[in-house]
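**Student:** Got a predicted model here, sequence first, then my questions.
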Amino acid sequence: MAKAGLTARYRPQNFAQVAGQDFIKSILSRAAGQDRPSHAYLFSGTRGVGKTTLARILSKAINCYNGPAPEPCNQCSSCEQITRGASPDVWEIDAASHTGVDNVRKLREDVAYSPMSGRYKVVIIDEAHMLSTSAFNALLKTLEEPPAHCVFIMATTAPEKFPATVISRCQHYVFKRLTHGELFAHLCFVLDTEGVSYEKEAVHLLTRRGSGSVRDSMSMLGQVLALGDEGLKTADVRRVLGLADQELFLRLMQHILDQDLVRLHEMVNYLLEQGLDLGFFLQEMAQCWRNMFLLSQGGQEAGKVLDLPAEEVEKWREMAGMFAASTIHAGWQMVLESRKSILGSYEPGISLELMLYNLAYLPELIPVSGYAPEPQPRGETRQNTAEKKYPAGGEKKSLNNEYKTSSSPGEPEVVTENFQEFQDRGEDKAEVQEEKPPGTEKDWDGFLDYCREHCRDDMTLARMLKQCSASIDKDQLTLKPEEEYVRSALLRNGREKKLSTLTGSFFGREMQVVFQAGAAPEIFDASPEEKARNHPGVQRLMDAFDARIMDISRNNDKPNS
């Protein structure tokens, strides 16, 4: 006969034995002690946090022959039957295999009958979100007006899939993940009861890997104990579960600090060859950056909030002192943001390697605000520029003296350069290359720059002038628009007057503006049609009604009436 697993052997049989969920336990225990259970409960939360377990304990407490009491006695026949799953008054239904409306209709018929031995008939529906919409609708009336002897308990990991009408008819309790301390204490209790020696770091590792789920942690504990070795050891936990140790993370941080790409590449290959869990590896790596940030910024007090042995805290404190706080913070953020893309990549190993290289070269990244590039002569390629900066066999300079790394034996020493000196040198070059303010040259290009600066309330004028070719002859500016609509735009909305003002102020003398169409120059307002087109009254009407002129005719052109 197969031996029951740790999860089944150590399933709690009363409220006091349940790890965590103190608030919910107190409410349910009080309801059982006063014999006033609700007609419907909804327990929601992640897997392995005690939803089904508390449902069974509540069903025992309200049907206990020695009750009503806040705890079941676990000695009477009713408690024993419910513990074995053989009670005729407690039905545990798997919603995944009873999703149809016909199953719910049959359930409604059965709950109408009185309980056979206990005080209440309890229906526990596990993974209740698997019920169909029709099944939920069929259950509504029973939940709203249930028989006095019936209690419904629905457990789910996806409460968002429940109709609002169902949730409103239940007492909804959200089960939280267990804290690190609660889960650690529970695992230690199990190991002490089993008589197994253990290393505290191994239990801490199982606790972190369990992520607040009792069932997951117990399953992993049973998996490690199946090795048959004496006691629970940290090395066994890491080997069985495929987890990286703290020494590996310390070596990883040292390689990042040294910008040793070869060692980082070898470490990625090691992770892949050992089959380590990349998801948990990235989770622990983010935890390392977080620990270093706290130790670097929080001082001695920060060591008290970390769940690490004192010797490991000192190692990480020393490592944190080798990085700048900005680098630690950026590394922490980079790991968190890269985790999803790495795990979803077709080549997670290459994606992980790229992230590690980016972390190694974080100090080389210069803020855009502090970047002062050297002017590059025309015809000179980027490769030529790089050869001038870093000639063969020369010294490669870093732009930040805050991150000095020791070179490996046989390699040229890395020389750093103060970033402030680099920035000052860029500012000096900027002072040498003085730029003339726009609009100082008295030519057509200078006039265009002048218009852009002084026509911010009418940028259309500057855009239209840019589409004109021009010639300047003494006191005459001849414009030749590329298209007819450009000429029309320049003659609308009082722009001709503004153009005369701009030419006078720029050239320092009164200029005559002439529009040329083809070979013959056409002086502004030379024809009556143009006078009519640019009449102030006509312009106001066109602006007010967003209109355009279709045709212009003289009064004597009208037909006789």
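**Tutor:** Sure thing, it's come through.
**Student:** When you work out contacts or count neighbours from here on, use the C-alpha atoms and nothing else.
**Tutor:** OK.
**Student:** Okay, buried residues for the helix or strand harbouring R540 please.
**Tutor:** Secondary structure assigned from DSSP states H and E places R540 in helix 536-545. Residues V538, Q539 are the ones in helix 536-545 that count as buried (16 or more other C-alpha atoms under 10 Å).
**Student:** now do stretch 16-32
**Tutor:** Neighbour-count burial for stretch 16-32 [16+ other C-alpha under 10 Å]: V18, A19, G20, Q21, K25, L28, S29, A31, A32.
**Student:** try this one next to it:
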Amino acid sequence: MKHLSLAARYRPQTFAEVAGQDTVKAVLSRAAAEDKVAAAYLLSGTRGVGKTTIARIFAKALNCEHAPGPEPCNQCPQCRKITQGSHVDVAEIDGASNNSVDDARALRETIGYAPMEGRYKVFIIDEAHMLSRNAFNALLKTLEEPPSRVVFIFATTEVHKFPITIVSRCQHFVFRHLSEDALHAHLCAVLDKEGLAYEEAAVRLIARRAAGSVRDSMSLLDQTLALGGDKLTADMARDVLGLAGQELFVRLFEGLAGRDCVTVAELSRRIAAQGVDIGFFVRELSGHLRTLFLLRQAGAAMLPHLGLSRDEAACWQALAPRFTPTHLHAAWQMTLDAQRGIVQNPEPAAALELLLLNLALLPQLLPLDHLPGTSAAPSATDAAMNAAAGMPPLPVAATPAAQAAAAVHADDSAPARRTGMNAARAARTEHAAPAADEDTESDDPAPAPSSVGSGTAAMPAEGSAHPPADETPPVPATTQQRQDAPPPSPAGTGTADAPTAAPTVPLDWAAFCEYCRTEQTAGRPSPPPHLLRQMRADWTPERLRLYPDAGQIFTQAEKHRAEILAALSSYGAGSPALELIPPRPPRSEAELIEEFRQRPEMQDCLSLLNATIQHCTKA
């Protein structure tokens, strides 16, 4: 006698028997009970979550002899014929093999006939995304104005391939993955009906391996039971399905905690030699790292939320204190990021070994961005690795925006540093350079503090009025003021008698615009940043030429001339001569053609080809 698989033997025959999908079941059951049926339904979701099963149950509920009702009786001839697949009014069509426009036309001709035995003609099109575009187009009119007592049910795993014109004509229901607990309960019910003994850990393992698919869980259970035995055990499930055992993970985490590369490399080779499912191994590794991190942070109070057995809880509680929380957090993040890459890598075993070694050596790995002479901003993974190793944050290029962000971080993490607030604010308002040392006799100006790669904040954060007090924030200065020299005029006054000063910052127009944006956000006087960004700049230490894009921009820039000069001084650019160059008036197409034709490089081309310029637009 042919063996009938568990998935076929225990296929649900009523809405109540379907695992999960409560919303979809409730809507369709009520539609059948009230006889308020739509012309077309679209059921989408991943494999094995009940799309075709619910479509069949819905077809039985519509054609049952006791209809309308919320459930089919499964006893009448109509229900039995649909269950056997022999009902004349319920057709299951494979979209992969009936995907041409001719098949759609033949189906459209069949639709015109009234139901012969049941109350409704139901067409269940499985894998409907395989239909061609022409076949979809042939069904458009039929779906919009179908004959009475005709229902279409499309089932698909790739709804993104459906034309929007089809989706808009259907009631669309999205089937969700089943949770691990829901799959566990369903598998336990099946095993109880089979009268088989089992371990909870084995069922939980199969449910986790199925990744939300009921059909996958039933197939994996069938595969495990094929090994035989009086009882379903976790060791049996791991052997049959190629999964790593609990003791392997315990040894792995002991090696990670001790930074034992030999043990980690040996376990990597063992995983490859045993044919362990590497994709599921990385998933389990990520789950165990999550468990350790939560136990390390919350302790035993987290145990009721993790769903662990008593032995597993004791094991992970003993391992968690051997790691720092930052190490576990960074390892968890790296594992999640590497999960897809390992599975798709041509050498998954080598990729897994590299990941495990990185996790073991994570506290002592040094990112390249931390080496001297580099200025690239650190990535999130690098920051996590540095935190795990106890190293300070990596330095970043001290543009005004980066300096502001650094000041925010320093201010939020060290409230005790706020004692120097008033002095720092006064220094910024006066934008005066640090006074020269009293013992210094040189007249040369002192070098300005470096703002690139220094790791210090050159200005306070946006909206923050509390710079660190233990070190004076470097303020862009003009020239080193001698003790007997009068102080410069305050920022924003725009007085003409301010001393001319050499710039002490790079003449970067984009950086200056960002500086003005930061100043404006902090509530200090500043020219409008959006106005500055609409002008091109030609900047030298002696002169700043601005080229507005339009006449209105030129007018607004003239109004803000004093503010621009004051911002240049406070930025540290000295006092360059500011020139606003008005934009050229718009020219007609004839003027553009004449200008282009007069260019020397065009003369030979035009004379050689005997050509003329018919159309010209401004670039």
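**Tutor:** Happy to help now that I have it. Values in this document were obtained by computation on a predicted structure and should not be read as measured data.
**Student:** And the TM-score between these chains?
**Tutor:** Here the TM-score for the pair of chains, by TM-score structural alignment, normalised by the length of structure 1, is 0.69; 419 aligned residues with a C-alpha RMSD of 3.4 Å.
**Student:** mind checking the end-to-end distance for stretch 315-329 of structure 2?
**Tutor:** 19 Å (C-alpha to C-alpha, to the nearest Å).
**Student:** no, scratch that, I was asking about stretch 305-321 of structure 2
**Tutor:** Terminal residues of stretch 305-321 of structure 2 lie 19 Å apart, using C-alpha to C-alpha.
**Student:** which residues sit against it?
**Tutor:** Residues from elsewhere that reach stretch 305-321 of structure 2 (C-alpha atoms under 8 Å, 6 or more residues apart in numbering): V250, F253, E254, T291, L292, F293, L295, R296, G299, A300, L303.
**Student:** Relative to structure 1, what is the average displacement of the helix or strand encompassing the second one?
**Tutor:** Here F253 of structure 2, judged by DSSP H and E, is contained in helix 246-257. Taking mean C-alpha distance after the TM-score superposition for structure 1, the mean distance separating helix 246-257 of structure 2 from the aligned residues in structure 1 is 0.8 Å.
**Student:** Heading C-terminal from that helix, find the next helix or strand.
**Tutor:** Beyond helix 246-257 of structure 2 on the C-terminal side, the first helix or strand identified by DSSP H and E is helix 261-273.
**Student:** returning to what we had before: which among the buried residues of stretch 16-32 of structure 1 gets closest to L479 of structure 1?
**Tutor:** Q21 (83.8 Å; C-alpha to C-alpha).
**Student:** quick one: buried residues of stretch 129-147 of structure 1?
**Tutor:** 129-133, 135-139, 142-143, 146-147.
**Student:** let me redo that: stretch 532-542 of structure 2
**Tutor:** Going by neighbour count (16+ other C-alpha under 10 Å), the buried part of stretch 532-542 of structure 2 is L532, R533, M535, A537, W539, P541.
**Student:** and the fourth one, which of the three is it?
**Tutor:** So the one you mean is A537 of structure 2. What DSSP: H, G, I helix; E, B strand; the rest coil gives for A537 of structure 2 is strand.
**Student:** How much space separates the closest residue to it other than its chain neighbours from T479 of structure 2?
**Tutor:** Nearest residue to A537 of structure 2, sequence neighbours excluded (C-alpha to C-alpha, 6 or more residues apart in numbering): L546, at 4.7 Å. Applying C-alpha to C-alpha, the value for L546 of structure 2 to T479 of structure 2 is 25 Å.
**Student:** which of the two has more neighbours?
**Tutor:** Between L546 of structure 2 and T479, counted using other C-alpha atoms under 10 Å, the more crowded position is T479 (23 against 20).
**Student:** what about the more buried one, which helix or strand?
**Tutor:** Using DSSP H and E, T479 of structure 2 maps to neither a helix nor a strand.
**Student:** and if you look at Q516 of structure 1?
**Tutor:** In the assignment (DSSP H and E), Q516 of structure 1 maps to strand 512-517.
**Student:** In structure 2, what stretch matches that strand?
**Tutor:** Following TM-score structural alignment, strand 512-517 of structure 1 has no partner segment in structure 2.
**Student:** who touches that strand?
**Tutor:** By C-alpha under 8 Å, 6+ apart, strand 512-517 of structure 1 touches 475-481, 487, 500, 521-524.
**Student:** which is the next helix or strand following that strand?
**Tutor:** strand 520-523.
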